[in-house]
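*Asks:* sequence first, predicted model second:
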Amino acid sequence: MRADARKNYSHVLAVARDVVTEHGAEASMRDIARRADVGLATLLRHFPTREALFEALLRTNLDALTQKAIELETSNPPGDALVSWFREGVAFVDSYSGVVALMASAHADPNSALYAPCTAVRSAGARLLLRAQAEGTARADMDADDLFALMSALGWLVGQPGFAPRGEHLFHIITSAILTNRPGNDNKKVT
């Protein structure tokens, strides 16, 4: 890619990130082009589909989430690593309105531009979960799909104005349900 084309690509991507942060996954491609001060044809040359645009926007975040799991896997106790990574994942889901639906459909579609980075993130989270399960600090009856469902649900929920103030409380409840035999967890049965 020529230097001017790379600069133009980076500019369009930065504007797209702002527009998507404001308007979510339903952001208009025309609005992105207009705000980037480029023609729609230029935008479509760089990103021929909405999914291609989201792949470019989300790849950095998904790659960072995968890398974070790798770092935590070697530097933190298993339960702490899982909770720390789960927090990062919830924040990521919350950062882009509508990202949950995109990732859920990409997860099941090998032809999706988002399939590879979503699979990498899922695998990284699965390793953290398996490590915590092996240590006995995570529920044995969970799998990576359960972990991602909870992460996605919580990320979406804390993005809703009525639940945002309760985000930390809800995070604690969910992570207490994921982890067992951990200080501070009240895993007592209610009768």
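*Replies:* That came through, no problem.

*Asks:* for the rest of this, base every contact and every neighbour count on C-alpha atoms.
*Replies:* OK.

*Asks:* need the helices for this structure, in chain order.
*Replies:* Using DSSP state H, the helices assigned to the chain run over residues 3-23, 29-36, 40-46, 50-75, 78-95, 99-107, 115-135, 144-158, 167-178.

*Asks:* and the longest one, what does it pack against?
*Replies:* Using 3 or more Cα pairs under 8 Å, 6 or more residues apart in numbering; DSSP states H and E, the elements in contact with helix 50-75 are helix 3-23, helix 78-95, helix 115-135.

*Asks:* can you add distance to G184 and give the helices of the chain back as TSV?
*Replies:* As requested, those are arranged in TSV below (distance: least, Cα to Cα, whole Å):
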stretch	distance to G184
helix 3-23	35
helix 29-36	46
helix 40-46	50
helix 50-75	21
helix 78-95	13
helix 99-107	30
helix 115-135	17
helix 144-158	20
helix 167-178	8
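
*Asks:* try this one next to it:
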Amino acid sequence: MNAAGPGRRADSRRNRQRLLDAAEEVIERDGAQASLEEIARRAGVGSATLHRHFPSRQALLNAVFHEGVERLCRRARELADGLAPRDALAVWLEELTTYTTTTRGLAMTLMSGPGGAIAVEDSCHGLIHDAAARLVTDAEKAEVLRAEVAPHELIALANAISLASEGDPGSARRLLALALGGVLKSPPAKV
């Protein structure tokens, strides 16, 4: 009986990885609303196996995008530690917008939140919110951001731009620059 346990765990890990690999391919092509049945079929498993590993679409999306989102969050910390608050926020929002523009399905995932099956703090949505919150707090303290701007609003703005510019990072950067003109205070004039 003990021999079957580790075998099943290894098989379970392989199935989970096959599901993630298939999901990445299908989501890249079809976005966040990709067919779960097709993902299971491509992975060579049944839909019950998919749902055993990922109890909801949101849980699957979170797993697919988690590594990239963690990189964005590390980048937010690096920028906060290395740049002036205004620049750190602007650069990170541009990187977030560019990444979500070119990573099909991520903007929709971030807009819909964690979805109950995932702890908020472990979800892509929660991680991005925490990264944005630090940058927003720093920018507010430095008085370079309008006081009424909240982190979730900037994330929604970045996501909306990403959805409007899907696949076109240049357009996304231009739209973000226009939008930031409305939320960041002008830098002091040089004399």
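*Replies:* Cool, got the structure. Just so you know, these numbers come straight off a predicted model, no measurement behind them.

*Asks:* Serialize the helices of the first structure to CSV and add fields for mean neighbour count.
*Replies:* Rendered in CSV, the data for those read as follows (neighbours: other Cα atoms under 10 Å):
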stretch, mean neighbour count
helix 3-23, 16
helix 29-36, 17
helix 40-46, 16
helix 50-75, 17
helix 78-95, 21
helix 99-107, 18
helix 115-135, 20
helix 144-158, 19
helix 167-178, 16
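
*Asks:* where does stretch 129-137 of the first structure end up in the second structure?
*Replies:* Counting by TM-score structural alignment, stretch 129-137 of the first structure pairs with residues 136-144 of the second structure.

*Asks:* gap between that stretch and the chain center?
*Replies:* Relative to the chain's own centre, stretch 136-144 of the second structure is displaced by 23 Å; criterion: Cα atoms, centre = their mean, to the nearest Å.

*Asks:* contacts for that stretch next, please.
*Replies:* 80, 85-86, 89, 145-147, 150-151, 184-187 (Cα atoms under 8 Å, 6 or more residues apart in numbering).

*Asks:* rerun at 6 Å
*Replies:* Counting contacts by Cα atoms under 6 Å, 6 or more residues apart in numbering, the residues outside stretch 136-144 of the second structure that touch it are 85-86, 145, 184-185.

*Asks:* one step back: looking at the helices and strands packed on helix 50-75 of the first structure, which is closest to M29 of the first structure?
*Replies:* Evaluated over these, closeness to M29 of the first structure peaks at helix 3-23, with 8.5 Å, by Cα to Cα.

*Asks:* how far apart are the closest one and its match in the second structure?
*Replies:* Relative to the matching residues in the second structure, helix 3-23 of the first structure has an average distance of 1.7 Å after the fit, by mean Cα distance after the TM-score superposition for the first structure.

*Asks:* tell me the angle that helix makes with helix 78-95.
*Replies:* Using axes from the mean of the first three to the mean of the last three Cα atoms, to 10 degrees, the interaxial angle of helix 3-23 of the first structure with respect to helix 78-95 works out to 90 degrees.

*Asks:* helix 50-75 and helix 3-23 of the first structure, what's the angle between them?
*Replies:* What separates the directions of helix 3-23 of the first structure and helix 50-75 is an angle of 80 degrees, with the same axes, to 10 degrees.
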